[in-house]
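Colleague: got a predicted structure here, sequence first:
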Amino acid sequence: MSVIIVFLFVVAGFAGWWLSHQGLMSKPWLEQGLAGDVVALNRSTLPTAKIGLGVFLAVVGCLFALFTSAYFMRMAVPDWQPLPLPRLLWLNTGVLVLSSIALQCTSVAARRGQIDTVRLGLATAGLTALAFLIGQLMAWRQLTADGYLLASNPANSFFYLITGIHGLHILGGLVGLGRTTTSAWTGARPERVRLGVELCAMYWHFLLFVWLAIFALLAGWAATFVDICRLLLT
């Protein structure tokens, strides 16, 4: 429950910050100068697309927070039998880290106008993201071959559910990454390419953070950390 409360505070904080930058509390009839100057001063410097993506990521974060809370509550039941994590997940984690790093480097290159580096970075990020998804499917196949089926145990069901939802978000991100890659190769305006790259990088960094949290949760490290915090607080 505490995890959900934290994420709700984050969402509320982001919403309050965004509203404060929209000039809702301003009093334009008391301002002096040209009307255009007043509007320009109250306008947010962030593009609308970034604000929209930030709100979407906050909602997604709340979704995974709910899954995490349900995971902790369900694992307290005696029939919970955690499944062994395939070693392939370590490799998949490294691949996703490389994908996020590639997009960060691509974002820097886009700011500098290095279009060839941008194209290379986008291709690298896309290929590594595909490799991550393929690796996740291989991990699923390995677990099912070892007898850890979806309905065999609640721990199995949570594993497939959480990793599957995360994979679907990666797949959705590949759609946006594909559109940005197409813009970079078809000679779109540099401002449009730069914005697309920055949005993809923002999305990828978030999904990497979520995956690291999921990996710690499934490996049991998160439960150990919570137990240590409880001992320190008592």
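Modeller: Arrived safely.

Colleague: please count neighbours and contacts with C-alpha atoms only from this point.
Modeller: Noted.

Colleague: right, and residue 132 touches residue 98 too?
Modeller: No. Counting by Cα atoms under 8 Å, residue 132 does not reach residue 98; the two are 10.1 Å apart.

Colleague: for these two, indicate the residue with more neighbours.
Modeller: residue 132 (23 against 16; other Cα atoms under 10 Å).

Colleague: any chance you could map the helices in this structure?
Modeller: Here the chain has its helices, by DSSP state H, at 2-20, 35-42, 48-74, 88-112, 115-145, 154-185, 190-219, 221-233.

Colleague: who wins for proximity to residue 28 among those helices?
Modeller: When the helices of the chain are compared by Cα to Cα, helix 35-42 sits nearest residue 28, at 7.0 Å.

Colleague: ok, now which ones touch the closest residue to residue 125 other than its chain neighbours?
Modeller: Computed as Cα to Cα, 6 or more residues apart in numbering, the closest residue to residue 125 that is not its neighbour in sequence is residue 99, at 4.5 Å. Residue 99 sits next to 124-126, 128-129, 204 when contact means Cα atoms under 8 Å, 6 or more residues apart in numbering.

Colleague: put this beside the first:
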Amino acid sequence: MIKKEKNLFDLLSEKPWDLEQSNQDNLHSGKTINLTKAHLGLKGIMTVSIIFFSLFIVTYADRMLLHDWEKMPEPKLLWFNTFVLFLSSVLFHLAKNKSDILDFKKVKFLLLIIAFLAVVFIIGQVIAWRQLIAQGYFFNSNIANSYFYLFTTLHVLHLVGGLFFLKKATQKVYNENIRAPSIQSSVKLCGIYWHFLFLVWVVLFGLMINS
């Protein structure tokens, strides 16, 4: 059967919202991307966060060139916090792998450890802030101090938000009525967000210790 070529009028009169038309469109290589609301939500959060932090980093780089910039001391505890985030990211990778093979018993254990490490990181940040304040490095003492507290506080807030979604994922793993694909998706998305938090922290930490 010879396929009739479409003329200009046919092309202009196509209805991409029509079911039959969409099925025809999917026969081409550019099929519609299948993304869940959770995937889209995560992509939106990460995109906004990247833009947000990027703007602050640009202003930080410009501001540190002025004469009144006074570098803050580097709390050694921040290195420990960096290791904690790195370990959390590694454990989430393991949790995702265990979830893929339906080993949810180990996934439960790994998620609990990750939640514990997140709390350890937050406590570590609070201790680091208290140490700096005790040394006289207040938020409004110098513009460098302001940026340090701003960066670290924003990152902690993002981590607290991550804990909320980690709680949801953990509840799914413990709920025997939830199907495996739903659990796998939640663990995967939480893992992606945790890797994102670690990368953001590496960028911010590297910027602060070298300024």
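Modeller: Received, thanks. Bear in mind that the values here come from a model prediction, so they are computed numbers and not experimental data.

Colleague: quick check: TM-score for this pair?
Modeller: The TM-score (TM-score structural alignment, normalised by the length of structure 2) is 0.85; 193 aligned residues with a Cα RMSD of 2.0 Å.

Colleague: if we can go back for a sec, CSV for the helices of structure 1, including distance to residue 80 of structure 1?
Modeller: Below are those laid out as CSV (distance: least, Cα to Cα, whole Å):
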stretch, distance to residue 80 of structure 1
helix 2-20, 21
helix 35-42, 54
helix 48-74, 7
helix 88-112, 21
helix 115-145, 17
helix 154-185, 6
helix 190-219, 13
helix 221-233, 14
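
Colleague: to residue 27 of structure 1, which of those helices lies closest?
Modeller: Residue 27 of structure 1 sits nearest to helix 35-42 of all those, at 9.9 Å, using Cα to Cα.

Colleague: off-centre distance for that closest one?
Modeller: Relative to the mean C-alpha coordinate of its chain, helix 35-42 of structure 1 is positioned 34 Å out (Cα atoms, centre = their mean, to the nearest Å).

Colleague: do stretch 79-87 of structure 1 as well
Modeller: The chain centre lies 24 Å from the centre of stretch 79-87 of structure 1; the measure is Cα atoms, centre = their mean.

Colleague: and residue 83 of structure 2, how far from residue 22 of structure 2?
Modeller: Distance from residue 83 of structure 2 to residue 22 of structure 2, counting by Cα to Cα, to the nearest Å: 49 Å.

Colleague: do residue 200 of structure 2 as well
Modeller: 39 Å.

Colleague: dump the contacts of residue 99 of structure 1 into JSON lines; add distance to residue 180 of structure 1 as well.
Modeller: Compiled in JSON lines, the contacts of residue 99 of structure 1 are given as follows (distance: Cα to Cα, whole Å):
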{"residue": "124", "distance to residue 180 of structure 1": "13"}
{"residue": "125", "distance to residue 180 of structure 1": "12"}
{"residue": "126", "distance to residue 180 of structure 1": "11"}
{"residue": "128", "distance to residue 180 of structure 1": "16"}
{"residue": "129", "distance to residue 180 of structure 1": "15"}
{"residue": "204", "distance to residue 180 of structure 1": "14"}
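
Colleague: and of those residues, the nearest to residue 145 of structure 1?
Modeller: Out of the contacts of residue 99 of structure 1, the member with the shortest distance to residue 145 of structure 1 (by Cα to Cα) is residue 129, at 24.5 Å.

Colleague: show me what that closest one lines up with in structure 2.
Modeller: Matched across to structure 2, residue 129 of structure 1 falls on residue 118, judged by TM-score structural alignment.

Colleague: got the contact list for that match?
Modeller: By Cα under 8 Å, 6+ apart, the neighbours of residue 118 of structure 2 are 84-85, 88, 159, 163.

Colleague: do the same with residue 197 of structure 1
Modeller: Residues near residue 197 of structure 1 by Cα under 8 Å, 6+ apart: 103, 106-107, 110, 177, 180.

Colleague: what do you get for residue 193 of structure 1?
Modeller: Contacts of residue 193 of structure 1 (Cα under 8 Å, 6+ apart): 110, 180, 183-184.

Colleague: circling back: mind checking what the residue nearest to residue 125 of structure 1 lines up with in structure 2?
Modeller: Counting by TM-score structural alignment, residue 99 of structure 1 corresponds to residue 88 in structure 2.

Colleague: do the same with residue 85 of structure 1
Modeller: Match for residue 85 of structure 1 (TM-score structural alignment): residue 74.

Colleague: now the nearest residue to its match once chain neighbours are set aside: how far from residue 132 of structure 2?
Modeller: If the residues on either side of it in the chain are set aside, residue 74 of structure 2 comes closest to residue 209, at 6.5 Å by Cα to Cα, 6+ apart. Relative to residue 132 of structure 2, residue 209 of structure 2 is positioned 15 Å away (Cα to Cα).

Colleague: looking at those two, which is more packed in?
Modeller: The neighbour comparison of residue 209 of structure 2 against residue 132 (other Cα under 10 Å) goes to residue 132, with 17 against 13.

Colleague: can you tell me which residues contact that one?
Modeller: Per Cα under 8 Å, 6+ apart, neighbours of residue 132 of structure 2: 75, 138.

Colleague: how about it, what's its match in structure 1?
Modeller: That one, residue 132 of structure 2, aligns with residue 143 by TM-score structural alignment.

Colleague: tell me the spacing between its match and residue 86 of structure 1.
Modeller: 7 Å.

Colleague: same question for residue 17 of structure 1.
Modeller: Distance from residue 17 of structure 1 to residue 86 of structure 1, by Cα to Cα: 41 Å.

Colleague: which one of the two has more residues nearby?
Modeller: Using other Cα under 10 Å, the more surrounded residue of residue 17 of structure 1 and residue 86 is residue 86, with 14 against 11.

Colleague: tell me the contacts of residue 148 of structure 1?
Modeller: When contacts are counted by Cα under 8 Å, 6+ apart, residue 148 of structure 1 touches 83, 156.

Colleague: so how far is residue 171 of structure 1 from it?
Modeller: Taken as Cα to Cα, the span from residue 148 of structure 1 to residue 171 of structure 1 is 25 Å.
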